[in-house]
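Trainee: Sequence and computational prediction follow.
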Amino acid sequence: MANHLSDVPRPARAFRGRFGAELVAKLTFAAAVGFSAALVFGIIH
């Protein structure tokens, strides 16, 4: 994965990695909440 990013400076790469990690965490959290809400909604109705 680091091969195509070898030309990117380390600070930019670290920032991109941290941003990507936060984005993945938010998406995962949103998906988990949405799945739980859909499950609860399905159980209630």
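Mentor: It's in. Everything quoted here is computed from the prediction, not taken from an experiment. Residues are numbered from 1 along each chain as shown.
Trainee: For the rest of this, base every contact and every neighbour count on C-alpha atoms.
Mentor: OK.
Trainee: Helix or strand: which one has Phe41?
Mentor: helix 10-44 (DSSP states H and E).
Trainee: how much space between Ile44 and Phe29?
Mentor: 22 Å (C-alpha to C-alpha, to the nearest Å).
Trainee: A further structure is provided below for comparison with the first:
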Amino acid sequence: MDGNIRENDLSKIVDADRAHIWHHLVQHKPFETGEPKIIVEGKGM
């Protein structure tokens, strides 16, 4: 993945996240008014 996500793909990812994923280590209130962070790459530990 090159980090470039089309807007319609991003919308599908966010919708699926809201519908199916429980983020147990974060506060959920900010998700009601904002978008979740999308992590596209990670390095190290």
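Mentor: Done, it's in. Predicted, not measured: the structure shown is a model, and the values here were computed from it.
Trainee: Fetch the TM-score of the aligned pair.
Mentor: Scored against TM-score structural alignment, normalised by the length of structure 1, the superposed chains reach a TM-score of 0.38; 20 aligned residues with a C-alpha RMSD of 1.6 Å.
Trainee: do you know how far Gly20 of structure 1 is from Val33 of structure 1?
Mentor: Gly20 of structure 1 is 20 Å from Val33 of structure 1, by C-alpha to C-alpha.
Trainee: Ile44 and Phe29 of structure 1: which is more packed in?
Mentor: Phe29 (12 against 7; other C-alpha atoms under 10 Å).
Trainee: got a list of what that one touches?
Mentor: Not one residue lies near Phe29 of structure 1 by C-alpha atoms under 8 Å, 6 or more residues apart in numbering.
Trainee: if you set the cut-off to 10 Å instead, what comes out?
Mentor: Phe29 of structure 1 sits next to 23, 35 when contact means C-alpha atoms under 10 Å, 6 or more residues apart in numbering.
Trainee: right, and the helix or strand after the helix or strand hosting Leu10 of structure 2?
Mentor: If you go by DSSP H and E, Leu10 of structure 2 is part of helix 7-20. Beyond helix 7-20 of structure 2 in the direction of the C-terminus, DSSP H and E gives the next helix or strand as helix 29-33.
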